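1. Generate coordinates for the sequence data below:
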Amino acid sequence: MEAKKARESFTVKNSHVLPPDTNSHGTLFGGKLMAYIDDIAAIAAVRHCRQPVVTASIDSVDFLHPVFEGHAICLEAFVTWTHNTSMEVFVKAITEDLLSGDRKVCTTAFVSMVAVNEENKPVPIPAVYPETDQEKRLHAGASARHDQRKERRKESKELAEVYGTGLPW
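-> So this is what the prediction gives:
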């Protein structure tokens, strides 16, 4: 399988933040932004591997700036690193006051996606290679982030075993 350039998966999504998308503070629901992140990461991942994908994890999402009603939200994503069947997708979300033009990065996130076949079994994917300095920086730290995700997943499984499906009382 031939490796692909990171920029081949680059994806952009814009949305106007409307009243149904906002909470009582007039800002975008955090869950709505997380749904946008998952959606754009999936598109970038499919562009990379040309296979169906599923979300394996989303690293922490820190809300750096509020996204107000009437503003625009622009998300950019691309595949930064690949493993055998999984890939890391970097997502950056930018809020824009459409009247003033003021723009701020409101969050960044790393999303792990896994390519699957018709039986939802993981399938091999092409490697990715960075070209720009920004792509190289993200690629260089990806293996360590992958190891952190594996450890976090192990801890999550342990918690699931300890707490199970029963009620706590």
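
2. switch to C-alpha atoms for all contacts and neighbour counts from now on
-> Noted.

3. Cross-check the contact I'm expecting between Phe90 and Leu75.
-> No. Contact status for Phe90 versus Leu75: not in contact, 10.3 Å apart, counting by Cα atoms under 8 Å.

4. Now the residue positioned nearest the centre of the chain. Nearest residue, chain neighbours left out?
-> The geometric centre of the chain, computed from its C-alpha atoms, lies nearest to Val111 (Cα atoms, centre = their mean), at 3.5 Å. Using Cα to Cα, 6 or more residues apart in numbering and skipping residues adjacent in sequence, the residue nearest Val111 is Ile58, 4.4 Å away.

5. Here is a second sequence; please produce its structure as well for comparison:
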Amino acid sequence: MRFHTRKWIKPQDLNPNGTLFGGRLLEWIDEEAALYAIIQLENPKTVTKFMSEIDFKSSAKPGDIVEIGLDVVAFGKASLTLSCEVRNKMTRESIITIDKIVMVGLDEQGTPKAHGKTEVEFVKNRLKT
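-> Take a look at the predicted model:
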């Protein structure tokens, strides 16, 4: 799992129990998956099609730092399937796992657009030196 983004839990991120609001966490995950897929598919018109079961394993409290990790599960014709784990940066305790997030690249008409990708590419390898 590659952990890409860290978030610091602040008062505006909390639910009435004083812990991290699940909806806020899902917002962060969706944004991270979208950014990752846009870069991999080289298509800014990439959307979330599907998220599998979401498994909340623990919580986070104010002041905690969480990190969002993604792995590529598969490349489809117009899609990219990811898995996700969010964990506490300091304790490494898992907070949430999602086995399957499907992101789809679209064309100008909003229909799935084939991308021809079959493996993860790193931006540094795309740059000509």
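
6. Got a TM-score for the two of them?
-> The TM-score (TM-score structural alignment, normalised by the length of structure 2) is 0.82; 118 aligned residues with a Cα RMSD of 1.9 Å.

7. which residue lines up with the residue nearest to the centre of structure 1 in structure 2?
-> Alignment note: Val111 of structure 1 maps to Ile101 in structure 2; criterion TM-score structural alignment.

8. in structure 1, which strand has the most residues?
-> Secondary structure assigned by DSSP state E gives strand 103-115 as the longest strand of structure 1.

9. so how far is that strand from its chain's centroid?
-> Centroid separation between strand 103-115 of structure 1 and its chain, computed with Cα atoms, centre = their mean, to the nearest Å, is 4 Å.

10. Heading C-terminal from that strand, find the next helix or strand.
-> Sequence order places strand 128-129 as the next helix or strand after strand 103-115 of structure 1, per DSSP states H and E.

11. so the helix or strand just after that next one matches what in structure 2?
-> The element immediately downstream of strand 128-129 of structure 1 (helix or strand, assigned by DSSP H and E) is helix 133-163. Across structure 2, nothing matches helix 133-163 of structure 1 (TM-score structural alignment).

12. The match of Val111 of structure 1 is in contact with Leu82, isn't it?
-> Yes. Using Cα under 8 Å, Ile101 of structure 2 makes contact with Leu82 at a distance of 5.0 Å.

13. Give me the common contacts of those two.
-> Ala33 (Cα atoms under 8 Å, 6 or more residues apart in numbering).

14. ok so, going back, the residue nearest to the centre of structure 1 reaches Asp39, doesn't it?
-> No. Val111 of structure 1 is not in contact with Asp39 according to Cα under 8 Å; the separation is 10.4 Å.

15. now for the top helix by length along structure 2, which elements pack on it?
-> Longest helix in structure 2 by number of residues (criterion: DSSP state H): helix 22-41. Contact partners of helix 22-41 of structure 2 among helices and strands, from 3 or more Cα pairs under 8 Å, 6 or more residues apart in numbering; DSSP states H and E: strand 46-51, strand 65-75, strand 79-88, strand 94-105.

16. Next, the buried residues of stretch 75-94 of structure 2.
-> Neighbour-count burial for stretch 75-94 of structure 2 flags 75-76, 78-89, 94 (criterion: 16 or more other Cα atoms under 10 Å).

17. Could you do stretch 1-19 of structure 2 as well?
-> By 16+ other Cα under 10 Å, the buried positions in stretch 1-19 of structure 2 come out as 3, 6, 9, 13-14, 19.
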